[in-house]
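Trainee: could you work out the structure for the sequence below:
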Amino acid sequence: MSTKNRNQLTDNLLTLIKSLSSSEKRQFSLYVMRISANNDSKFLSLFKVLSAQKEYDEPAILKATKISKDQLSNVKAHLYNQILTSLRLNPSKRNIPLQLREQFDFAMILYRKGLYQQCLKLLDKLKGQAIAYEEKNIGYEILDLEKIIESQYITRSRNNRADMLIEQTNELTYLNNIASQLSNLALDMYNTFLKNGYARTDEEAQEVSNQFFKSLPDYEMEKLGFREKLWLYQAYLWYSFLTQDFVACYRYATRWVGLFEKNPHLVAVHPVFYIKGNHYVLEALFYLNRTGQFETALDRFEAIMSNEAIPDDDNIIVLSFLYIYSNKLNLRFMKAEFSGAEDLLETIHKKLNRYKDKIDEHHVMVLYYKIASYHFGAQEYKQCIFYLKKIINSKTSKIREDLMCFAHLLNLAAHYQAGMDYRLEALVRSTYNFLIKMNDLHEVQKAIIAFLRNLAHISPLEIKNEFKKLHANLSQFENHPFERRAFLYLDLLSWLESNIQDRPIAEIIAEKVKKKLSEGLR
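Mentor: I've put the predicted structure just below:
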């Protein structure tokens, strides 16, 4: 085994062990101890040592166990597989797909033992469950095994059985093919969004549209089941996000969630999709600025997360944290509440630290941007800059381009507000070069860059007039189909108004929220 592979195995094993809860560790020990020969096994000794280590310490392992250096790689590989086997047998981890797969394995054993009638009886029951729980891939495998038995003329089955199996196979083939194409399309749209963010020009929007409809398969809506509709709504959701059609985003996110409400037995089977669907309902409402609906939906989302149908595993816990706390910050922006969030921010920091090995860097940076925006609204500019630096100085390529662009722009505004004028010229230059490099210098960015470039030459007596000019210039882009994306990240107009009126930005935003509510535009 190469050094690289050995290191990867070590990292994977240690990460897996650290992810185990106390009950899972007990389950593993009981699983191993059921076989008396394992009492003194080398992999169990390795497990005990690694469980106590905070960082991998090979000399300590060799000293505390009877494992030689030459044996260590094989013992680690064996331990890794044994832990996964134990988790598979853990009742709390035995979800529907795992149970169906296990039963199919049993059917295969019966077939190989020549117990064909027992095998067919189990397969028939299993096929109904697979279809009911939208596990159509294993449903196809079940049909394949049924056809193998039928083709051997073993069962002397009823005359129309072959026709029935062919019809069922054709139906599942069609649905599996449609699901595959729609899932590919949804993933392609999501990948495009993560890489580039929203479409920036008519040309980009048209390119996305061509890409989407070229890959969208022909389908008959009445033939689609839960799984196929789920992928269809996801694909349309990401297409709508890319083209900034947030009304359509809300429509498809609502349909996505509605699928689960019509099929509540599938919530426990696909909890991640159910959670994500609810999150995207909130995301769409945030961009539509529907504060009342958003707050109601957020309360509902928190209630959903306490539903017994939602499994209590690490993946769900991390997603719950990301979505609930990200939206709690969004609600504060919508209501212009830029004070009193100390406990909320402290909780976010604690959970980020706790789940740091389970959250990808892009989602961490999104949270940092929201935290920075909160501090900007609270006029805590140095703290705002602190979090923006984490984004700007990040070396990862996984951060969405538009997020990085607006982090640079907010950083400029924060430095100006903090009175750190001595750094503005260099920052303007570096931001300008960055935006040019990213091909993201559009009208809103150009106007801000030009304004900040001239700051050093503007008399303090004229500064308000310059703010007014910039405000008038930017106002024309607030509802522009592509330029408006700048206002999704930073309320530029409210920032300018706060400087023109010498008032805190939080007051300006709060007045706009109050006016909107008084007009009944909830």
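Trainee: use CA for all of it now, contacts and neighbours both
Mentor: OK.
Trainee: who are the packing partners of whichever helix or strand Ala107 is part of?
Mentor: Assigned by DSSP states H and E, Ala107 belongs to helix 96-112. Helix 96-112 sits against helix 116-132, helix 136-151, with contacts defined as 3 or more C-alpha pairs under 8 Å, 6 or more residues apart in numbering; DSSP states H and E.
Trainee: what are the buried residues along the longest one?
Mentor: For helix 116-132, the neighbour count (16 or more other C-alpha atoms under 10 Å) marks 116, 119-120, 122-123, 126-127, 129-131 as buried.
Trainee: and that helix with helix 136-151, angle?
Mentor: Helix 116-132 and helix 136-151 are oriented at 150 degrees to each other (axes from the mean of the first three to the mean of the last three C-alpha atoms, to 10 degrees).
Trainee: for the helices and strands packed on helix 96-112, which one sits closest to Ala77?
Mentor: helix 136-151 (28.5 Å; C-alpha to C-alpha).
Trainee: quick one more, to check against the first:
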Amino acid sequence: MSRRNSGGEDSLFLKLFDYLDKHSDHNDKEILKKIPKIKKAQISNIRANLYKQLLASLRLFHRSNNIDIYLNEQLDYAHVLYDKGLYKSSLDILDKAKTKALEQKQYMMAQNMVEFEKHIESQHITGSMSAKAIELDELSHFLIHRNQKSASLSSASLQLYGLYLRHGYVRNQKDYKYVTEFFEEKLPVYDLEDLDFYEKLYYFQSYVWYSNMCHDFLNYYRYAQRWVNLFHDNPAMKDKELASYIKGLHNLLNALFLAGKYKKFKKAYLELEQFNSDGVLSINRNEESLLVLFKNVHMINLHYMQGSFTECLEMMPELEKIIVSNKYNWDQHRIMVFYYKIACLYFGAVQNENCIHYLNLIINNFFPKVREDIQSFARILNLIAHFELGNELLISYQIKSVYRFLSKMNDLHEVQKEIFKFLRKTPRIEPKNLNHEFGLLRDKLVIIREMPFEKRPFLYLDIIAWLESRIEGVAVEKVIERNFNLLQNENATLG
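Mentor: This is a model prediction of the structure:
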């Protein structure tokens, strides 16, 4: 398409494209040196022209398999025909496109088409005024009601997800009250039977975010399963909303991981691993990014559950290459979660220097209002890793700054308080009494773990397994692996 333009800057942007396609260095100085016909004053405009042409070409390439692009294109054609005075031709295109939009449940686009139809019918005599006016009026009212409902539900889902990204899990009764009131205020009350596909999707998503934040992992699992089942019941929507389906699988796996349901987790994980192995679905870059992201997240979670930390670490160099190269443009939240998970793997495998390295990637970087809970626990784990390395002076210095950070975040739990107490007095504990002190701390934490809103610290780090590892003189992963095997044997006996 773009080669039809042959003169001036229109031919220079093609030369720029050929250069950028063959070279990784996109520095302006290098470009001006290699393409002398491009002047310094032109380069900004030529880059912008190239960008515009690339977007236009990509739009043409994707219009056959992207319903949004197709429908927008049909609406554009209808406007062009209308401007030429071809009113009936414009109405014909609108009618066909509107039917397609309604079939695909693209109600917002259908409403735009109906409004344009109404405009044409009201301005010009087309021979269909009387019957058409009634039909358009009824359809317009239906679509306005549908779109208002969908907009309110999608807003509720988005705002709850934003709340989760900022704060993570509720920390106390005050948090729980705030999140619950926020949820009840934002989520409208609807009968599920009255909701269409998208409305149900937003409704289930809202419950997923809310249940997860409130430690209600049973409902987190239930609504994540309903999210996935919605696509199973509407298989045609899987291709249209593939990213949402993949995210549903991710949340189902996350719920099973948090609830410790290993067998169900393993089954769902294998489903994710084998996703689209037959190549039936057309996967774009965004969907590929999500698949790679969630496969890695749950590969790590699987090894967490099994206690096979060292085995999992063998796969981390490949993941780090993806993160460093920014191949998929993952956001700060995703990258921070990976850094924390990798740090926990190293901690479990008793490689504390590497653990601290990854924790510092969180602590020494600025992540404004993103998963403050993980930022807090990165600092706690950092103290413990330094304790393991015998860095007593560093700990005494860092305890104060970490305490201030957690106080500022309003994130001081009973667990953190007990760990602070323990670390402060360790320099005064005689080596022969250390195991006894580990045992006392473990017993306190076992009691705290059963308290409402105190389960959260144990979701980030199995602190009790760490204490048992110190008492027994083995790696943390060995304790978790032993506990995992005991649980599997118990489940096999029961079932």
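Trainee: that older thread, now the helices and strands packed on helix 96-112 of structure 1 in TSV, please, with extra columns for distance to His265 of structure 1.
Mentor: Output for these, formatted as TSV (distance: least, C-alpha to C-alpha, whole Å):
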stretch	distance to His265 of structure 1
helix 116-132	9
helix 136-151	16
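Trainee: how about the counterpart of Ile46 of structure 2 in structure 1, nearest residue that isn't a chain neighbour?
Mentor: Counting by TM-score structural alignment, Ile46 of structure 2 lines up with Val75 in structure 1. Nearest non-adjacent residue to Val75 of structure 1, counting by C-alpha to C-alpha, 6 or more residues apart in numbering: Phe43, 5.6 Å away.
Trainee: among the buried residues of helix 116-132 of structure 1, which two are most distant?
Mentor: Using C-alpha to C-alpha, these span at most 22.1 Å, a distance reached by Tyr116 and Ile131.
Trainee: on that earlier part again, of the buried residues of helix 116-132 of structure 1, closest to Glu346 of structure 1?
Mentor: Taking C-alpha to C-alpha as the measure, Glu346 of structure 1 lies nearest Ala130 of the buried residues of helix 116-132 of structure 1, at 44.3 Å.
Trainee: of all the helices and strands packed on helix 96-112 of structure 1, which one comes closest to Asn433 of structure 1?
Mentor: Distance to Asn433 of structure 1, taken as C-alpha to C-alpha, is lowest for helix 136-151 among those, at 49.9 Å.
Trainee: what span of structure 2 is that closest one aligned with?
Mentor: Mapping helix 136-151 of structure 1 onto structure 2 (TM-score structural alignment) gives residues 107-122.
Trainee: show me what counts as buried in that stretch.
Mentor: 107-114, 116-118, 120-121.
Trainee: kindly reformat those residues as a markdown table containing distance to Lys240 of structure 2.
Mentor: Below are those laid out as a markdown table (distance: C-alpha to C-alpha, whole Å):
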| residue | distance to Lys240 of structure 2 |
| --- | --- |
| Tyr107 | 14 |
| Met108 | 16 |
| Met109 | 15 |
| Ala110 | 17 |
| Gln111 | 19 |
| Asn112 | 20 |
| Met113 | 20 |
| Val114 | 23 |
| Phe116 | 25 |
| Glu117 | 26 |
| Lys118 | 29 |
| Ile120 | 31 |
| Glu121 | 32 |
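Trainee: just to revisit the earlier point, out of the buried residues of helix 116-132 of structure 1, which is nearest to Pro97 of structure 1?
Mentor: Taking C-alpha to C-alpha as the measure, Pro97 of structure 1 lies nearest Ala130 of these, at 8.4 Å.
Trainee: what's the neighbour count on the equivalent of Glu346 of structure 1 over in structure 2?
Mentor: Superposed on structure 2 with TM-score structural alignment, Glu346 of structure 1 falls opposite Pro317. By other C-alpha atoms under 10 Å, 10 other residues sit near Pro317 of structure 2.
Trainee: just the element for Pro317 of structure 2, please.
Mentor: Taking DSSP H and E as the criterion, Pro317 of structure 2 maps to helix 316-325.
Trainee: residue contacts, the match of Ile46 of structure 2?
Mentor: Contact analysis of Val75 of structure 1 by C-alpha atoms under 8 Å, 6 or more residues apart in numbering lists 42-43, 46.
Trainee: how far apart are the helix or strand hosting it and its match in structure 2?
Mentor: In this structure, Val75 of structure 1 sits in helix 72-89 according to DSSP H and E. Helix 72-89 of structure 1, aligned to structure 2 and superposed, deviates on average by 1.4 Å (mean C-alpha distance after the TM-score superposition for structure 1).
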